[in-house]
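**Q** generate coordinates for the sequence data below:
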Amino acid sequence: MPATTPRATVLGVRHHGPGSARAVAATLAWLEPDAVLIEGPPEADAIVALAGEKEMVPPVALLAHVVDDPARAAFWPFASFSPEWVAIRYAVERATPVRFIDLPAAQGFALAAAREQGEREAAEEPAGGSQGSTPPGSSADPADPGDPAVLDPIAALAHAAGHDDPERWWEDVVEHRLPRERGAEGDPLAPFRAVADAMAALRDRAPADGAPGPDGLRDDALREAYMRQQIRAAHRSGHTRIAVVCGAWHVPALERMPSAAQDRELLKTLPRKPRTEITWVPWTHRRLAQQTGYGAGVDSPGWYHHLFTAPDRPVARWLTRAAGLLREADHPVSSAHVIEAVRLAEALAAMRGRPLAGLTETLDAVRAVLGDGSETALALVHDRLVVGDALGEVPDTAPAVPLQRDLARWQRSLRLRPDPAERDLDLDLRKETDAARSRLLHRLRLLGIPWGAPARSTTAGTGTFRETWRLRWDPELAVRIVEAAAWGTTVEAAATARARDGAVHATALADLTALAETCLLADLPDALPTVMRVLADRAALDTDVSHLAEALPALVRSLRYGDVRGTDAGALRGVAEGLAVRVCVGLPPACTGLDAEGAAAMRVHLDAVHGAVALLGGAAETGPDTVRDRWAATLHALARREPAGSLATGVPGLLRGRAVRLLLDDGRLSTEEAARRMRLALSTTAGPADAAGWAEGFLSGGGMLLVHDDRLLDLLDGWLTAVPADAFTEVLPLLRRTFSGFEAGVRRTVGERVRAAARPGGTPIPSAAPTTPGFATHPDLTRADATLPTLTLLLGLPAPPPTR
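**A** Below you'll find the predicted structure:
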């Protein structure tokens, strides 16, 4: 039966199908309707005219969100090959009235909220109890989720035709056969009649109205009742040639129209709708792909775009583009390869009985000819051409929250164009533009808009004045921007308000210090006083040394930004020094009585605080009792503690050994003293497990000590050979973990020295040396001077003075 009613001509389409789009264009040109009705949210009627502006470049999407709850949002994407987009452009260009007739987005949000509430109530009901009321518009007897006609009508039709690939079947019967030009097959309505008949047959097999449709919604009955009401309204307005463009699944319901009273009665069950706003946002081909979770997506948006835009010979043109892409990636592809690939694709189509070469044949040709069997080449073509990263554009006149407009202004001024492709951005914070880019990206991260993420650069130099970001713009960030708009009208104001709120509601001291660091990175001076006040209050009340140790490093790192970024970080020093002093006082008691897991966690804090104190100390410290001196005294006290298990105040060997190593590296402990302490820790009176822990803590800073200091290697070797057999299996995992952290060259050198000493007649490892083992009596200044040019270049310092 034709998809035509006394009131409208219904054109059933596949969303984002280029064949459907061409058929819609041909039919509209033939029909010349006086009104065009399109499946979509009616809230967009006020902004549909923007589709005709030259700045509007698909793919784009309608974004609707609840004003009081921006996280409740929905997208309606359109590509250049979407039939709905073709219909919109046709109507706008000819000044024909165009309306969206689907259920309002606000009602969709209300129905979703009702379903969620019903599911929560059902989950709270005891077993065997009432399951609650059925949400409006849903079926009391839901459809079998395995019914192919319900899940995917295209797949059901392909299965009925004997095809196992719905995409390939659709290409063969629709995309390759629909007319490319007006009147190519005589009757423009013929393909729509065929699709309507097929959908009517499927719906006759499907459950009653209200069951899940192909897009997974349970509200088809309500949606279709609303669409019919809008068709009636257009007819009452005097329109006589009405064209309706909708998903093919809905055609039978719009064709067999019941009475208006029945539809009105059904629509009375709709819940109260929330206040909703809608706008246009850029979209990407990648987000149209089904793998991203978009229900009406397609597997190959890039391929469909090519089919829709290619004027002729689509296969030859597409393989030419693939060859160009592979050449850019340094694959040896010539014109002869393209010619052979086209021949192979067409031959494969003929062998498989297809009317034209489709995506399957072209990809086979890419793999066999252009890629010489390489799956890597095929993956590149699939990612860049079959799917693609095309990003649409939206005119500035489109409605937007003030925060979005401010962000767009910063993007233009800083030349940071949103790009869906992932890329690295190296910043030199000494340059004004790069520093402004860094501030913007840090502010967006604070607002929960992860456009960029800090990354480690493989090309840029090191130093606090350098940053590397990995940028990627996802269309869903538009929702994050709407959510963040509640904090302020500009990026800076919103980030400031968000930081203040985060400080007030922070639950951990480390979160507050990290927030203070972020405020300096993002240059938010108005937020820093609030953060610092809360931080000082929380630090004064927190008595857990592990919390203080976890919070200190981020706070100390923040002190560097006063010089690098030109911000005032002076307020942080007092709080940081106070935290450091409290850690120094409370650390030794906190290290007593710890088990192996607790000792490992405390060792991480020990290393972090040691690095923080090194940054905190310096020229700013005055007087004999500096933070560094206090910390060194703490490490000495920790190193002198008794082994764990011998007394109630015992400290695990892992922490005592680590304290000795840190003192040795800082020059606050001589090599002779370190060797004496190692001899005591590895003596026969110490338990094997405690001794192994001491060795792990001492050696985890690097194994070069064993290469240069013969006494330390001799002590370790002697202790290890004396470990009883019954305790060796307990000690071995600790030592393996320690030595696995050494560089391969260090491990090899230590092993060769020990093996050489163990051979008959081998040279034993000397147990003493007349001078500092492994070191000369005086430094070699000539060799040291040779490193100065490289060091000054890496650190960005002035040129060194002439060598001595």
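
**Q** from here on, contacts and neighbour counts on C-alpha atoms
**A** Will do.

**Q** my guess is V342 contacts V315. True?
**A** Yes: with contacts counted by Cα atoms under 8 Å, V342 reaches V315, the gap being 6.9 Å.

**Q** can you list residues touching both of these two?
**A** Residues touching both V342 and V315 (Cα atoms under 8 Å, 6 or more residues apart in numbering): T362.

**Q** what helix or strand is the nearest residue to D523 once chain neighbours are set aside located in?
**A** Leaving out its chain neighbours, the residue that sits closest to D523 by Cα to Cα, 6 or more residues apart in numbering is R439, at 6.3 Å. Assessed by DSSP states H and E, R439 sits inside helix 432-446.

**Q** so which elements touch that helix?
**A** Applying 3 or more Cα pairs under 8 Å, 6 or more residues apart in numbering; DSSP states H and E, one finds that helix 432-446 contacts strand 423-428, helix 491-505, helix 509-521.

**Q** swap the cut-off to 10 Å and go again
**A** helix 402-413, strand 423-428, strand 452-454, strand 466-471, helix 477-484, helix 491-505, helix 509-521 (3 or more Cα pairs under 10 Å, 6 or more residues apart in numbering; DSSP states H and E).

**Q** how about TSV for the ones you listed, with distance to W169 and mean neighbour count added?
**A** TSV is the format used below for the helices and strands packed on helix 432-446 (distance: least, Cα to Cα, whole Å; neighbours: other Cα atoms under 10 Å):
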stretch	distance to W169	mean neighbour count
helix 402-413	43	16
strand 423-428	37	17
strand 452-454	41	17
strand 466-471	38	19
helix 477-484	35	20
helix 491-505	49	20
helix 509-521	54	23
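
**Q** I'd like the ones you listed written out as CSV, with distance to R582 added.
**A** Formatted as CSV, the helices and strands packed on helix 432-446 follow (distance: least, Cα to Cα, whole Å):
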stretch, distance to R582
helix 402-413, 42
strand 423-428, 36
strand 452-454, 32
strand 466-471, 32
helix 477-484, 38
helix 491-505, 22
helix 509-521, 14
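
**Q** thinking again about what came up before, what residues of the helix holding R439 count as buried?
**A** 434-446 (16 or more other Cα atoms under 10 Å).

**Q** next one: it to chain centre, how far?
**A** 18 Å (Cα atoms, centre = their mean, to the nearest Å).

**Q** now swap in stretch 455-468 and tell me
**A** Relative to the centre of its chain, stretch 455-468 is centred 21 Å away, using Cα atoms, centre = their mean.

**Q** now swap in stretch 195-210 and tell me
**A** With Cα atoms, centre = their mean, you get 40 Å for stretch 195-210.

**Q** do the same with stretch 661-678
**A** So, by Cα atoms, centre = their mean, the centroid of stretch 661-678 is 46 Å from its chain's centroid.

**Q** would you mark the buried spots in that stretch?
**A** Using 16+ other Cα under 10 Å as the test for burial, stretch 661-678 gives 661-664, 669, 671, 674-675, 677-678.

**Q** for the residues you listed, give me JSON lines that also has distance to W694 and secondary structure.
**A** Compiled in JSON lines, the buried residues of stretch 661-678 are given as follows (distance: Cα to Cα, whole Å; DSSP: H, G, I helix; E, B strand; the rest coil):
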{"residue": "R661", "distance to W694": "10", "secondary structure": "helix"}
{"residue": "L662", "distance to W694": "13", "secondary structure": "helix"}
{"residue": "L663", "distance to W694": "14", "secondary structure": "helix"}
{"residue": "L664", "distance to W694": "14", "secondary structure": "helix"}
{"residue": "L669", "distance to W694": "16", "secondary structure": "coil"}
{"residue": "T671", "distance to W694": "16", "secondary structure": "helix"}
{"residue": "A674", "distance to W694": "12", "secondary structure": "helix"}
{"residue": "A675", "distance to W694": "13", "secondary structure": "helix"}
{"residue": "R677", "distance to W694": "10", "secondary structure": "helix"}
{"residue": "M678", "distance to W694": "8", "secondary structure": "helix"}
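
**Q** please provide the structure for the following sequence as well, for comparison with the first:
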Amino acid sequence: MTAAVAEAAQTRVFGIRHHGPGSARSLGLALERFRPDAILIEGPADADPLVGYVAAEGMSPPVALLAYQPDAPAKAAFWPFATFSPEWVALRYAADHAVSVGFCDLPAAVALAVEDEPGDRSDPLGLLSAAAGYDDAERWWDSIVESSSDADIFAAVNEAMGAVREHEQPDAHTLRREAHMRQVMRKTLKEGARRLAVVCGAWHAPVLEGKLGPAVADARILKGLPKVKATLTWVPWTHSRLATSSGYGAGVTSPGWYHHLFTETDQPITRWLTKVAGTLRAHDLPVSSAHIIESVRLADTLATLRGRPLAGLSEVTEATRAVLCDGDETMLRLVSTELVVGEALGTVPEGTPTVPLEADLRAQIRTLRLKQQALEKTLDLDLRTDGGLARSRLLHRLRLLGIGWGRLTDSQVRNTGTFRETWTLRWRPELAISIVEASRWGTTLRSAAEAKILDLAADANATVGTVSGALEEALLADLGGATDGLIARLESVAALDHDVTHLMSALPGLLRIVRYGDVRGTDSAALTRVADSLLVRSCAGLPGAVTGLDADASAALRAQIDAVHLALSARDDEWATGTWLSTLEKLAARDDVNGGIVGRAVRLLCDAERVDAAESGRRLSAALSVGRTAPDKAAWIDGFLGGRGLLLVHDRNLLSLIDDWLCGLDEEQFVATLPLLRRTFGAFESGERQAIGQAVRHGAPATARTGSGDYDMERGTLALAAAAEILGVSA
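**A** Below is the predicted model of the structure:
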């Protein structure tokens, strides 16, 4: 290129605010006026091959450029774009007018390698807003730039930033970035650009304007920068993530509001407050058309009083609070979450570069007619249907791989059996990184999940509980290629593990698999042998494991006994149930075991009709006899009652025994026993407590405690009234 041609080339630098709708509109007008033949945009220079996807079918902001290291996917960075981002406006302008476009910031390969994270450390908006008399930088920028459109605003913005930079020293990373931007500008001009438009953050604009000067100084700054191998692609993004600092550190507090300003140019305030009213009505809150009219008037009046040409976010927020929400901050927070921030999820074209695992996920999502959404959605699955079962298997595989799109939750639908699952789904942009990380296990979701779960079970420190849990997950996810290996691993681990608590912790899961296998169409026959083996070994070792336990260890073991008993009851196998109940009978007959465990054994035997009501009353009477400490007696009662008070409601004999024992305690014993009894009775349902109170009140008079001390009748009356209120009976 000759010197005359180079001098004829024109360069315009447009200093913008990332994700600013006012900047975006003004930039659109400025580009139409300038008509560049080349555009450079602040962003990773090695993302240029991805520019062609901007105009592809299926590309819908918000989206983000994702860069990650293939060998360490957790090391990643995002550069997000929204519909109202000036950079996106520039990309769309280039696509629509067939203009050459590229990125000019440091390559992602460098950004991921340097110690400093990409981002502007300074706060120029804060300095400028303070100089203008504003205590809120967002409100100042919204007032000056975002609420209007002006193609000539960039000269003023660049001049203001130049003044700020005279007093603010950029950090080393910012200087490197700006040096690279200038180098790319020189290269673009050398390649023949005559009208070059540069779109960058306003903070960088002053040092990119005018003559670029010799390249030697910039080359010196960039010399020796570290690099790593980086892979780049487009991924969906959300408005809520735009409200945080990410990528080049540009977070905005109100992306939903900015999107509205950019897309609704005709009566934006009226349309916004109408949206607010619609949101409140969707939550069954009373809002009329009169409310909307009054709120629009108030917002316009506030803007006039403050000398603003158009009401901004602060004015419409105050109008919303005062008129639509009646001063209710809870309702205002609802509006802020759903509208001011908002939750829109973008999409990327099918052909966007991606790892094979993500391609498999996309295909399955499309086949199963699932939808990635940024808002939480509850999904009830009927496992008796092919579609419900396939969706369940997909979500279980994703969970195994650490891709947390869905989580199992309690169903809001009436429980109809073991064939129902309820999931809460929410797609988050960072799951793109989780997919890349999981891709090291395989190219499909099934093969990757099988490889990962086998690796987990192969750990030398894996316990019986760990392997059995992995096996249960494998069957839920239909990982047939892993089940044989997991069963073999479980048998070998169980054979070497002599800890009864480990064996018992594995049993419930295995028994669930045996029971639910037919529902999911899995072959669980091989597991029956393993489960029976664990049951025999648990029953053989349990009598020796219950001795010498403190209160906490006894409580933990009691919980395991409950879990095993419940699982065996659901299995309904005569041999297994008989073996287990015989073991409980041995525990119930011992007097050298913690009272909580013995009481629980008696209760379970009573529920199984191996002990009748008369025998359980005799054992309770024996447990409350002289010779045992008060805390041990209370533990026995806690184990026997087990959080269910109906037994005392219907069995007056048992209630009388406990009542007589409790009334016979002296003060020291009562104080020692009270905390455990309070916990026991506190676990009952309120209706059960009321029924027990009524039974005590209308039953035989309580045995009076004998003693020589004087009683304070006034204080006693207060105590009785409090006790009656707790029990829900009239004093």
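
**Q** any idea what the TM-score is?
**A** For these two chains in superposition, a TM-score of 0.92 is obtained (TM-score structural alignment, normalised by the length of structure 2); 696 aligned residues with a Cα RMSD of 2.2 Å.

**Q** sorry, back to before: any idea how far the residue nearest to D523 of structure 1 lies from E43 of structure 1?
**A** Separation of R439 of structure 1 from E43 of structure 1 (Cα to Cα, to the nearest Å): 36 Å.

**Q** next: T626 of structure 1.
**A** 66 Å.

**Q** and the longest strand belonging to structure 2 with helix 431-438, angle?
**A** Using DSSP state E to define each element, structure 2 has its longest strand at strand 72-81. With axes from the mean of the first three to the mean of the last three Cα atoms, to 10 degrees applied, the angle from strand 72-81 of structure 2 to helix 431-438 works out at 160 degrees.

**Q** which helices and strands does strand 72-81 of structure 2 pack with?
**A** Where contact means 3+ Cα pairs under 10 Å, 6+ apart, strand 72-81 of structure 2 is packed against strand 38-44, strand 63-69, helix 86-97, helix 108-111, strand 231-236, helix 239-242, helix 431-438.

**Q** go again with 6 Å.
**A** Applying 3 or more Cα pairs under 6 Å, 6 or more residues apart in numbering; DSSP states H and E, one finds that strand 72-81 of structure 2 contacts strand 63-69.

**Q** coming back round to it: out of the helices and strands packed on helix 432-446 of structure 1, nearest to R630 of structure 1?
**A** Distance to R630 of structure 1, taken as Cα to Cα, is lowest for helix 509-521 among those, at 21.9 Å.

**Q** next, count neighbours for the corresponding residue of structure 1 for I153 of structure 2.
**A** Mapped onto structure 1 by TM-score structural alignment, I153 of structure 2 lines up with P191. P191 of structure 1 has 20 neighbouring residues, counting by other Cα atoms under 10 Å.

**Q** what does S740 of structure 1 give?
**A** 11.

**Q** what do we get in structure 2 for it?
**A** Under the alignment by TM-score structural alignment, S740 of structure 1 pairs with G682 in structure 2.

**Q** now that match: how far from L674 of structure 2?
**A** From G682 of structure 2 to L674 of structure 2 the distance is 12 Å (Cα to Cα).

**Q** I726 of structure 2 too?
**A** As for I726 of structure 2, its distance to L674 of structure 2 is 15 Å (criterion: Cα to Cα).

**Q** trace V245 of structure 1 over to structure 2, please.
**A** Per TM-score structural alignment, V245 of structure 1 is aligned with V199.

**Q** neighbours of that match, just the number please.
**A** Applying other Cα under 10 Å, we find 25 residues neighbouring V199 of structure 2.

**Q** what of the one 3 residues further on?
**A** A total of 22 residues lie near A202 of structure 2 under the criterion other Cα under 10 Å.

**Q** same deal with L699 of structure 1?
**A** Neighbour tally, L699 of structure 1, other Cα under 10 Å: 21.

**Q** just give me the match in structure 2 for it.
**A** Match for L699 of structure 1 (TM-score structural alignment): L641.

**Q** so which elements touch the helix or strand harbouring the match of V245 of structure 1?
**A** Take DSSP H and E as the rule and V199 of structure 2 turns out to sit in strand 195-201. Judged by 3+ Cα pairs under 6 Å, 6+ apart, strand 195-201 of structure 2 is in contact with strand 10-16, strand 38-44.

**Q** report the mean deviation for it after fitting onto structure 1.
**A** Here the mean offset of strand 195-201 of structure 2 against structure 1 after fitting is 0.8 Å, by mean Cα distance after the TM-score superposition for structure 1.

**Q** contacts for that strand, please.
**A** 9-17, 36-42 (Cα atoms under 6 Å, 6 or more residues apart in numbering).

**Q** and those residues, which are buried?
**A** By neighbour count, with 16+ other Cα under 10 Å, the contacts of strand 195-201 of structure 2 hold 11-17, 36-42 as buried.

**Q** matching residues in structure 1 for the helix or strand hosting A219 of structure 2?
**A** Assigned by DSSP H and E, A219 of structure 2 falls within helix 216-222. Against structure 1, the aligned range for helix 216-222 of structure 2 is residues 261-267 (TM-score structural alignment).

**Q** in the matching stretch, which residues are buried?
**A** 263, 266-267.

**Q** tabulate those residues in CSV, adding columns for distance to W694 of structure 1.
**A** Shown next, in CSV, are the buried residues of stretch 261-267 of structure 1 (distance: Cα to Cα, whole Å):
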residue, distance to W694 of structure 1
D263, 80
L266, 77
L267, 76
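
**Q** let me know which of the helices and strands packed on helix 432-446 of structure 1 is the nearest to G297 of structure 1.
**A** G297 of structure 1 lies closest to helix 477-484 among those, at 19.0 Å (Cα to Cα).

**Q** R415 of structure 1 -> structure 2?
**A** Residue pairing (TM-score structural alignment): R415 of structure 1 is matched to R369 of structure 2.

**Q** what's stretch 622-632 of structure 2 aligned against in structure 1?
**A** Stretch 622-632 of structure 2 corresponds to residues 680-690 in structure 1, going by TM-score structural alignment.

**Q** could you pull out the helices for the stretch 601-750 of structure 1?
**A** 627-640, 653-665, 671-681, 688-699, 704-708, 710-722, 725-740, 744-758 (DSSP state H, counting those that start in this stretch).

**Q** redo those as a markdown table? Include distance to A421 of structure 1.
**A** Converted to a markdown table, the helices of the stretch 601-750 of structure 1 look like this (distance: least, Cα to Cα, whole Å):
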| stretch | distance to A421 of structure 1 |
| --- | --- |
| helix 627-640 | 47 |
| helix 653-665 | 45 |
| helix 671-681 | 54 |
| helix 688-699 | 44 |
| helix 704-708 | 44 |
| helix 710-722 | 53 |
| helix 725-740 | 38 |
| helix 744-758 | 38 |
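
**Q** many thanks, have a good one.
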